[in-house]
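Engineer: coordinates for the following, if possible.
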Amino acid sequence: MTDSIARAWDVCDAVLKWAYISKFQYGGGRKATAEDVTAAVEWAASPLTPFEVDRATIDLKDHGYLTGTVGMLLHTKRLMDPRITVEGMRLVDLGRSVRPSSNPLPANPSGVSVTNVNTFNNHGPSNNAVNSSGFTQNIAIEEKTSKILAVADALDAHGEGGHENAEDARETAVDLRALADEPEVNKSKLRELLIKSVSAFALAAGTSAGQQSIQLASSALQVLG
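Structural biologist: A predicted model of the protein is given here:
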């Protein structure tokens, strides 16, 4: 698979995640721009172009992950008012890529794939392939735990903001912390709690803190897989 094809699928993953976040922040139906997608999903590869984003909206519609009105801009098709479908939300919640595969692939909305990590032993530096060592596995678990705990902290802050669901937010934070140290063992329950967190933050979607919290929960869901 060429780099350009891989990037096209990564852009689709990014746009779908943006649509997911947009649904909770604005109710969906907003035009997808390269700037908005980049900011929402923390795209880290070379800059997105309007053409890539427009093409991704059409590809996602063809796969049943987005719906909306098809329009034209400079001879390029795009969705004018993209909205994520139930199937699209399910895919994002599962942390799976749009890319077809016999085995589900993890979504890569950042556009950057880490293939190697650098660590040290008594004889100096050595390279370890991802998923080939306990060291790498531990890093992955720590990252999941860290993101889950960040969501718990955000829930506590949300609870102190006087929102009508403050008590529920604080209880969800307690539950997340109780399960965060073993993300793989508790994956199903943690996923349920993170989805609940996104819904809780939706009450504050009109604020900067609310938007950041939704992104935190969405990121944790992606990493959890």
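Engineer: from now on I want contacts and neighbour counts done on CA atoms only, so please keep to that.
Structural biologist: Noted.
Engineer: so how far is stretch 79-92 from its chain's centroid?
Structural biologist: 13 Å (C-alpha atoms, centre = their mean, to the nearest Å).
Engineer: another sequence for comparison is provided below:
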Amino acid sequence: MPDADQRREGICDALLTWLYVESQSHYSGSTPAPEIIAAQSDWQSGPISPRELLDAAWTLMRQGLVTSTTPPGQPPALRITPAGSQALEASRTRRASPPTARGKRWRS
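Structural biologist: Coordinates of the predicted model:
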């Protein structure tokens, strides 16, 4: 079972992956749901809570990997940024590398 940091990183990774797929379908902004994120990203570490998903979204927004296209008071509609797409591609490259080349992908 992953520790809290690994779980947080995994949720960020799953959310970013989902947003990337959504962007390839030409959606201008998507409102994530924990169960959809988990299903589409092959999540294996127990249910994602709405709070965990919101925390992941804020983490990714602070890092400039995701933007919000939602007026205040509405459910967040998120969009992956070019930097987010690049980070996801770099993450995929690191996963294909030997374990010594891997590092923390997302930081809170």
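Engineer: which residue ranges form the helices in structure 2?
Structural biologist: 4-24, 34-40, 50-62, 82-96 (DSSP state H).
Engineer: which of those sits closest to Q74 of structure 2?
Structural biologist: helix 50-62 (13.1 Å; C-alpha to C-alpha).
Engineer: mean deviation of the closest one from structure 1?
Structural biologist: When structure 1 is overlaid, helix 50-62 of structure 2 sits 0.7 Å from its aligned residues on average, using mean C-alpha distance after the TM-score superposition for structure 1.
Engineer: what helices or strands is that helix leaning on?
Structural biologist: Applying 3 or more C-alpha pairs under 8 Å, 6 or more residues apart in numbering; DSSP states H and E, one finds that helix 50-62 of structure 2 contacts helix 4-24, strand 66-68.
Engineer: let me know the angle separating that helix from helix 4-24.
Structural biologist: Calculated by axes from the mean of the first three to the mean of the last three C-alpha atoms, to 10 degrees, helix 50-62 of structure 2 forms an angle of 70 degrees with helix 4-24.
Engineer: now the alignment partner in structure 1 of I80 of structure 2. Nearest residue, chain neighbours left out?
Structural biologist: By TM-score structural alignment, I80 of structure 2 lines up with I84 in structure 1. Counting by C-alpha to C-alpha, 6 or more residues apart in numbering, I84 of structure 1 lies nearest to L66, which is 4.5 Å off, once chain neighbours are set aside.
Engineer: what sits against the one you found?
Structural biologist: L16, T57, L60, P82, R83, I84, T85, G88 (C-alpha atoms under 8 Å, 6 or more residues apart in numbering).
Engineer: doesn't D13 make contact with the third one?
Structural biologist: No - between L60 of structure 1 and D13 there is no contact, the gap being 9.1 Å when judged by C-alpha atoms under 8 Å.
Engineer: of these two, who's got more company?
Structural biologist: Neighbour count, other C-alpha atoms under 10 Å: between L60 of structure 1 and D13, D13 has more, with 28 against 23.
Engineer: so that one touches G95, yeah?
Structural biologist: No - at 9.5 Å, D13 of structure 1 does not count as touching G95 under the criterion of C-alpha under 8 Å.
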